[in-house]
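> Let me see the structure of the following:
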Amino acid sequence: MERKPLRIALHPDASSQWIAGVLYVQTITQALLTVSKSDRPESHLLIRRSYDGSHYSALRKSANSIQIFDDDLGTNKLKRLEKWGRTILKNQPRPQTIEGCLRKTKADLILPCRESLGSQFNSPWIGWIPDFQHKYLPGLFSTQELESRDQKFQELIDDSTHMIVSSQMAYHDLLNYYKAEPENVSVYSFRTHADRVWFDSNPLKTANKYNLPEKFLMFPSQFWQHKNHLILLQAIAIIKERVQQDICLVLTGQDQDYRAPEHPNILKRYISEQGLDANVSYLGLLPRQDQIQLMRRACAIVQPSNFEGWSMLVEDSRALGKIVFLSDIQVHREQNFECAHYFEPTSAEALAQLLMDYWSSLKAGPDLEAEMRAREANTALMQRSGQKLMEICRKTLAK
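From the prediction side, this is the model:
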């Protein structure tokens, strides 16, 4: 008897303030597209109305359907009727619940859920915890947030049908810090899909659009404290002072950190005080296509982060065949990227020396041969990723 393809509801639940959450679900949809046609699941995208926006445009294209649901309507029927009544009077769309969206799509399960849907939810659901950063860098969190994250994560583990994490490190952290059965947790290490359209554009044209020099390093990342921008800026200052007056670093991403609102300004002041205005170009949050073209054009990528659950920047670089200067942390080692050069993330001197050692041999991109090799390897990586995800979904539904 022919097996019926699964219907999977995808639940990014990510606002424009957390683009990585949307990109993560994009990696899932692309992995599922590599599954053989006879077994390939339908994917139905669930978007919270208050989070909807242009950051979902690429993800929308890869889904079989788009369902919009409203923020927590609660379970009180009277309150739901009152809200529906108000929306009718205001000629607004009738509120939709996430349960209603699932009924429309006839989805078999929903993933990845960062918030608990409850132990009595009427469909199987897979929880996802991106990382356990608060266990390693507690100083970046308030006491209240530390307690809240622990409570939220344990609730997610208790209520979910199954759990996924992105690395072996996170798998061991989950079992070490929380009450969980090992068989109820799977490791799903996402991979970036090397999209064909990325290689149809001219990266030089994009670099010229932003008035960038011939040769530059790049670090595309939001200005979170744990991303360790300051060490990178200190390394650039050392290099400028000692050997390379015209070294250039390009920074992209949102200049926000809700836990430390002053942090982005500290970084900008450092750039100014050290006389690095001509050496550091901050371009803000770019369209994904522009970001990728600048990565292709860059002579190398730098990823100095103090902590990652599974670095999307490393996976992006792998898909593009880029050289990466990478902080020597456990997850980066687990990602096992052959084009990486590692440095101690607390030492600006070590990073500066590493960059100086390689600077003269680095060339502006794109390196077409490296890209071709990376794209060939990416096909197999994405296929394995799709197979792994299907195994997890089948395992979840078998419970």
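> only C-alpha atoms for contact and neighbour calcs from this point on.
Will do.
> ok but Ala350 is inside a helix, no?
Yes: judged by DSSP: H, G, I helix; E, B strand; the rest coil, Ala350 forms part of a helix.
> Go ahead and confirm it touches Glu344.
Yes: Ala350 is within contact range of Glu344, at 6.5 Å (criterion: CA atoms under 8 Å).
> For stretch 70-86, buried residues please.
73, 84 (16 or more other CA atoms under 10 Å).
> for stretch 36-53, same thing?
In stretch 36-53, counting by 16+ other CA under 10 Å, buried: 40-49, 51-52.
> Tell me which of these fall in strands.
Members of the buried residues of stretch 36-53 lying in strands (criterion: DSSP state E): 42-48.
> Output the residues you listed as JSON lines; include the columns distance to Trp224.
Formatted as JSON lines, these follow (distance: CA to CA, whole Å):
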{"residue": "Glu42", "distance to Trp224": "35"}
{"residue": "Ser43", "distance to Trp224": "32"}
{"residue": "His44", "distance to Trp224": "31"}
{"residue": "Leu45", "distance to Trp224": "28"}
{"residue": "Leu46", "distance to Trp224": "27"}
{"residue": "Ile47", "distance to Trp224": "25"}
{"residue": "Arg48", "distance to Trp224": "25"}
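> and this one, so I can compare the two:
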Amino acid sequence: MRLKLRIEFLEDEQWLGGSIYIDNLLAALSSMPVGDQPDTRLVFLSSGETALARRMLRYPVLARQAAGRRAAGLMAHARRLHRAILRRAPALGAFWPAARDTVYFPAFDASQRWRTNLYWVPDFQIFHFPELFSAEELATRTRSIGEIAATQGVLLLSSHAALTDFRRFFPDATVVPRVWSFCSSIAADELGAGKQILESYGVPEHFVYVANHFWKHKDHETAFRALKILKDRKVIVRMVCTGLQSDRRDPGYYDRLVRSLTDWGIADQVTILGLVPRDHQIELFRAASLVLQPSLFEGWSTVIEDAKALGRPILASDIAVHKEQLNDLEQCHLFRAADANDMAERIEQVLPGSTAGPCVETERAAADRRDAARVASAHAFVAIANEAAGRAPKAG
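Below is the predicted model of the structure:
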């Protein structure tokens, strides 16, 4: 029987990683032979008329949905309200029965147990960096994950590092954990368009690229300290940063970072562009001499997957998930997490051998690897979703 899959999508500027995750999933499912593709629908919990929503609806796996009516804003609002009510009063779910032959993904909590959910916990950062969360958020997330752990369903995790965490923090879980790691769906465009985009930003010819939001655990501070160390050695490195310029958990963090650039005398070496369109970000990845990922914690790093998809050199912190993502790849290097001296040493070693992009040959080879990985990941996801379908809640 063909799998029926309903992917719930909420576009949130504060969590672009979630949108990119769904985008990558749809790209992977669309890479499968048509006969193997699940019957997939995108269930909008936000507007279905944004540029991203319209682009997602063009994926072949959603062809039947795209031919019909898109979700209106009122419908998306009603779905969000429905979900919020059921989180507070799960017993009301009896009045909204779901099709039992349909798998819903991603389910972030267990409030709708009467339907067949494929649960997803993006990461376990709350247990590693509890100081970054309010007491209320810690309690809510811990309770939510605990309730998922106590179900009889299937839980999707993004890495084996996350699986290790789950087994450590929830040793008595009854939910079945499965690992599924996405690969990037980005592709290189024409060289001419990329050149114009780069010129519009005035970025230097050779630069290190950091594509993280300015959140504390992304650890821009260590990257900036490394630039200061290198400058003291008469080694001048240019850096370009994109991403959200605020951290709701620490509202003053970004301003402190910017002040440090002046205090350390490296303000002229760092170009901060803020949030940029996805196609512009791709061109920055392509052009970078080195992609730097200093993050202290990730579920599965989109930055690394994007850099891999374009064949760019990568320098990343040596956290477990980064090691997992970069295993056996060339042009990939690690430094000790949160260690500015080690990062500076590695940049000084790696950067002279790295050239500015784009490199068409490298991109083609990377695209071939990505395409093969994407098809394999699609089949793996469908197998996990089918397993979830086989563990559907009992009627009544």
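> quick one, helices of the stretch 101-250 of structure 1?
For the stretch 101-250 of structure 1, applying DSSP state H, counting those that start in this stretch gives helices covering 133-136, 143-159, 168-177, 203-209, 229-242.
> Mean neighbour count, those: which tops it?
Across the helices of the stretch 101-250 of structure 1, the average number of neighbours (mean count of other CA atoms under 10 Å) peaks for helix 229-242, which reaches a mean of 20.
> residue range for it in structure 2?
Aligned using TM-score structural alignment, helix 229-242 of structure 1 spans residues 220-233 in structure 2.
> cool, and stretch 299-312 of structure 1?
So stretch 299-312 of structure 1 sits over residues 289-302 in structure 2, by TM-score structural alignment.
> try stretch 355-362 of structure 1
Mapping stretch 355-362 of structure 1 onto structure 2 (TM-score structural alignment) gives residues 347-354.
> Please point out which parts of that stretch sit buried.
So stretch 347-354 of structure 2, judged by 16+ other CA under 10 Å, has buried residues 347, 350-351, 354.
> Aligned to Asp123 of structure 2, what sits in structure 1?
In structure 1, Asp123 of structure 2 lands on Asp131 (TM-score structural alignment).
> for Gly18 of structure 2, same thing?
In structure 1, Gly18 of structure 2 lands on Gly21 (TM-score structural alignment).
> ok, now which ones touch its match?
Residues in contact with Gly21 of structure 1, defined by CA atoms under 8 Å, 6 or more residues apart in numbering, are 12-14.
> For Glu391 of structure 1, the count of nearby residues, please.
By other CA atoms under 10 Å, 12 other residues sit near Glu391 of structure 1.
> Which strand or helix spans it?
According to DSSP states H and E, Glu391 of structure 1 maps onto helix 368-397.
> average distance between that helix and structure 2?
Superposed on structure 2, helix 368-397 of structure 1 shows a mean distance to its aligned partners of 0.9 Å (mean CA distance after the TM-score superposition for structure 1).
> Quick check: Leu273 of structure 2 vs Glu190 of structure 2, distance?
22 Å (CA to CA, to the nearest Å).
> now Ser301 of structure 2
Distance of Ser301 of structure 2 to Glu190 of structure 2, given as CA to CA: 26 Å.
> Neighbour count: these two, which is higher?
Each of Ser301 of structure 2 and Glu190 has its neighbours counted (other CA under 10 Å); Ser301 has more, 21 against 8.
> Contact partners for the closest residue to the more buried one other than its chain neighbours?
In space, and not counting its chain neighbours, Ser301 of structure 2 is closest to His322: 7.4 Å by CA to CA, 6 or more residues apart in numbering. Contacts here follow CA under 8 Å, 6+ apart; on that basis His322 of structure 2 touches 300-301, 304, 316.
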